[in-house]
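[1] coords below, sequence missing:
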């Protein structure tokens, strides 16, 4: 009986110690879970802020992409207008060249008229000399020769004035032609620059597209992390609940063991063995709480 009582005391003491260790461990787990829960909430809040910032960045990238598309459209439109203007300037330059050629031909005709007027003047002068030699019979012919000389002189004067006007017009046409060439060259440079700008805008648009795809992936990853964080929070809450339940059960078990009081035998006064030859055991008594 003493051996059984001693073994029961040992088992009950082990159970009591285990219950105390379980209670202490459960309390430590509960405290750790509270700290982990707080950190999980902070992580979830940070993830929400990150997701919001990424969404704002995505909206900015989308707006930039739209602006790039609009800029590309405007540059393309300006390029078309510049090409049309360049074609118009080329046509105007060709027209000025034709005007210059016509003016040159007119100048040649005026030169011919001046030569004819000069020769007519010489002939009229000779006719006047011959009329003077003829005396009375050549007076009428002399009047005609004088009129012819006057007309020849007027024709030469008019031809010279016309030639001066044509020369001035040719100078202006030449200046206009030179200006048209400069404008056309400027238009061509604008077209080349517009092509370069269009290429840059296409590169920006492509980069925005790639950035948008990358941001979508980041959004997806943040969403997955947020989901995992929420799951972790749920697991932490469940673990905390289980730890609290275990702590409560350990406390209940410890409370139940308080009904037992363990009294050790006085080893100085007690004999080494009892009447049956067994060693003395601690005394186990059931007491009320």
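    Cool, the structure landed. Everything quoted here is computed from the prediction, not taken from an experiment.

[2] From here on, just use CA atoms for contacts and neighbour counts.
    Noted.

[3] residues contacting residue 58?
    Contact partners of residue 58, counting by Cα atoms under 8 Å, 6 or more residues apart in numbering, are 212, 215, 216.

[4] From residue 58, how far off is residue 195?
    29 Å (Cα to Cα, to the nearest Å).

[5] put this beside the first:
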């Protein structure tokens, strides 16, 4: 649940959370290090303070012994007597003070006799067996410390002008001329007061360090928020615009107000260039597809396509160029077919009129042989003329059949090209699927990398959405191609039917041509053999009847061909083509 909440945070919140955590940890670590350093420093100061107290009493004893030595040298030099030297030495020990008058000295002999003490109650008493409140023979320890060279000893003793027994640390050195053990010491409560002052200063320093750390966290967090906001605000702007772009919004302005020269500025500039390029391409494709949907194939793709968009521009050009070429050929063929069908229809009507006229001639022949001869000669001329027309019709029919075969080949080429386009479209669909798979893998990798990879999860999601939109566009394109293939298949079937009708018309024209040759032969025979005119008239009557039926059938076929040609021309005329291709 916590991981999901972290994933839903925006980049600014993630950066602020992580960097703030690092900042706090760093400040805590530095504070701990500083605290440890302060602790070590104050511990060292406390140790030095204790050492200073030891040094102070050692120096005091050494100084006192130096003074006693000087005094004893005066006796040795004969300046004073032995008694005066001894008395003077006692006064020196008794009256010498240090540490603002708080430090004093006393002297004991090896057998425990107190020779000199600031407290007259102790002078002249033997304290060798004296013990403190812990049961320690402190005088023995003092003498022992001086003899073995350790010099320092600890015991509990009274404190001048203060009630109670206090722990004391003493330093003892032996003055050899008199055998005195000169001692002085510091009370531990005085030492602890000095160390307590240091500890109080240490506590003040710790409090200041904590306050400075807290203030550093607050100020650092505030400054960090400003810095991260400055970094993430352009990214947020670019992300929102790219999200709008993924939803199909191409024409909204880009992030042109971002003027930074760092990576965010480079990203914003790339986004602006992408949007401008897409605006150009979408506008160009929209205009050209609108023209195609309205039947206007006079399109141009002169916009500046770049990168992977260049094949799209080339495909549009190739498709429109090929459609122009094919439809223009169909248009020309339909014009020729329509013209040929009109001629066949006219010739069929002419042939029917001629057959009717021949029937009238046969009726007149029964009344007059001269008139029959005249009509026979006229029939011969008409047959020659009809033969010429039949040859022309046959040539036009053959030419129309060839054009229809070319039209069939062109329609098959359109169908094959549409299938190739469908194959390319499926390839694009496969690329979209692979892009979707790559986006999914990128999402998995970003989740596996944790916080370091979460910044890429947004980009991976955008890739997945773009792949989905590409797949949808591919499906729409496949639907359009399938519709086009169905239309081409229908046109191919109609063209094949028309070609079959042209073949039938050609066969009928050839049959009619044979009949006309037979009429010509009969007419010439009637002209040479008028004696057989009755029989010839009967034959001519039968032939004329056949001619009338053939002419009517040919006229019907020519009318049907003309209708199909007009329909084909009307469909082709819906497209506006480039005539000079």
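    It's in. Bear in mind that the values here come from a model prediction, so they are computed numbers and not experimental data.

[6] tm score of chain vs chain?
    Scored against TM-score structural alignment, normalised by the length of the first structure, the superposed chains reach a TM-score of 0.54; 168 aligned residues with a Cα RMSD of 2.3 Å.

[7] So which residues of the first structure form helices?
    Under the criterion DSSP state H, helices of the first structure are mapped to 2-134, 139-257.

[8] The last one vs helix 2-134, what angle?
    Yep, that's helix 139-257 of the first structure we're talking about. 180 degrees (axes from the mean of the first three to the mean of the last three Cα atoms, to 10 degrees).

[9] what helices or strands is helix 139-257 of the first structure leaning on?
    Packing partners of helix 139-257 of the first structure (3 or more Cα pairs under 8 Å, 6 or more residues apart in numbering; DSSP states H and E): helix 2-134.

[10] can you give me how far the helix it packs on is from the chain middle?
    7 Å (Cα atoms, centre = their mean, to the nearest Å).

[11] How about stretch 458-475 of the second structure?
    12 Å.

[12] follow-up on the earlier one: okay if I get the helices of the first structure as a markdown table plus distance to residue 286 of the first structure?
    Formatted as a markdown table, the helices of the first structure follow (distance: least, Cα to Cα, whole Å):
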| stretch | distance to residue 286 of the first structure |
| --- | --- |
| helix 2-134 | 12 |
| helix 139-257 | 10 |
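
[13] Out of these, flag the one nearest residue 283 of the first structure.
    Taking Cα to Cα, helix 2-134 is the member of these nearest to residue 283 of the first structure, at 7.6 Å.

[14] before we move on, the earlier item: ranking by neighbours, what's the top pick from the contacts of residue 58 of the first structure?
    For these, neighbours were counted using other Cα atoms under 10 Å, and residue 212 has the most, 19 neighbours in all.

[15] ok, the contacts of residue 58 of the first structure vs residue 157 of the first structure, which is closest?
    residue 212 (80.3 Å).

[16] Now which residue in the second structure aligns to the closest one?
    By TM-score structural alignment, residue 212 of the first structure lines up with residue 527 in the second structure.

[17] Touching, its match and residue 377? I think so.
    Yes: using Cα atoms under 8 Å, residue 527 of the second structure is in contact with residue 377, at 7.2 Å.

[18] check contacts around residue 548 of the second structure.
    Under the criterion of Cα under 8 Å, 6+ apart, the contact list for residue 548 of the second structure reads 351, 352, 355, 356.

[19] where's the second one, which helix or strand?
    Read that as residue 352 of the second structure. Element membership for residue 352 of the second structure, per DSSP states H and E: helix 310-365.

[20] Which elements pack onto that helix?
    helix 369-449, helix 533-573.

[21] May I see those helices organised as JSON lines, with distance to residue 343 of the second structure added?
    Below are these laid out as JSON lines (distance: least, Cα to Cα, whole Å):
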{"stretch": "helix 369-449", "distance to residue 343 of the second structure": "7"}
{"stretch": "helix 533-573", "distance to residue 343 of the second structure": "8"}
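
[22] Out of those helices, the one nearest residue 245 of the second structure is which?
    Smallest distance to residue 245 of the second structure across these (Cα to Cα): 17.3 Å, for helix 369-449.

[23] The closest one vs the first structure, mean deviation?
    Helix 369-449 of the second structure differs from its equivalent in the first structure by a mean of 1.5 Å after superposition (mean Cα distance after the TM-score superposition for the first structure).

[24] Report the angle between that helix and helix 310-365.
    Following the same axes, to 10 degrees, one obtains 160 degrees for the angle between helix 369-449 of the second structure and helix 310-365.

[25] Got a ChimeraX select line for the buried ones in the contacts of residue 548 of the second structure?
    Of these, the buried ones can be selected in ChimeraX as follows, counting by 16 or more other Cα atoms under 10 Å:
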select :351,352,355
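
[26] Give the aligned equivalent of residue 260 of the first structure in the second structure.
    Under the alignment (TM-score structural alignment), residue 260 of the first structure maps onto nothing in the second structure.

[27] cool, and residue 69 of the first structure?
    In the second structure, residue 69 of the first structure lands on residue 384 (TM-score structural alignment).

[28] For that match, list the residues it contacts.
    Here residue 384 of the second structure is in contact with residue 520 (Cα under 8 Å, 6+ apart).

[29] how close does it sit to residue 490 of the second structure?
    Here residue 384 of the second structure is placed at a distance of 42 Å from residue 490 of the second structure (Cα to Cα).

[30] what do you get for residue 497 of the second structure?
    Noted for residue 497 of the second structure: a distance of 11 Å to residue 490 of the second structure, by Cα to Cα.

[31] So residue 184 of the second structure: helix, strand or coil?
    State at residue 184 of the second structure, reduced to three classes by DSSP: H, G, I helix; E, B strand; the rest coil: strand.

[32] Count residues in the vicinity of residue 270 of the second structure, would you?
    As a burial measure, residue 270 of the second structure scores 14 neighbours (other Cα under 10 Å).

[33] returning to what we had before: for the helix holding residue 352 of the second structure, the distance to its chain's centre please.
    60 Å.

[34] what do you get for stretch 190-209 of the first structure?
    Distance, centroid of stretch 190-209 of the first structure to centroid of chain: 12 Å (Cα atoms, centre = their mean).

[35] on average, how far is that stretch from the matching bit in the second structure?
    When the second structure is superposed, stretch 190-209 of the first structure averages 0.5 Å from its matched positions, counting by mean Cα distance after the TM-score superposition for the first structure.

[36] mind listing what's buried in that stretch?
    Buried residues in stretch 190-209 of the first structure, counted by 16+ other Cα under 10 Å: 190, 191, 194, 197, 198, 201, 202, 204, 205, 208.

[37] Which position in the second structure pairs with the third one?
    When you say that, I think you mean residue 194 of the first structure. Using TM-score structural alignment, the equivalent of residue 194 of the first structure in the second structure is residue 509.

[38] Quick check: closest non-adjacent residue to its match.
    Nearest non-adjacent residue to residue 509 of the second structure, counting by Cα to Cα, 6 or more residues apart in numbering: residue 394, 6.3 Å away.
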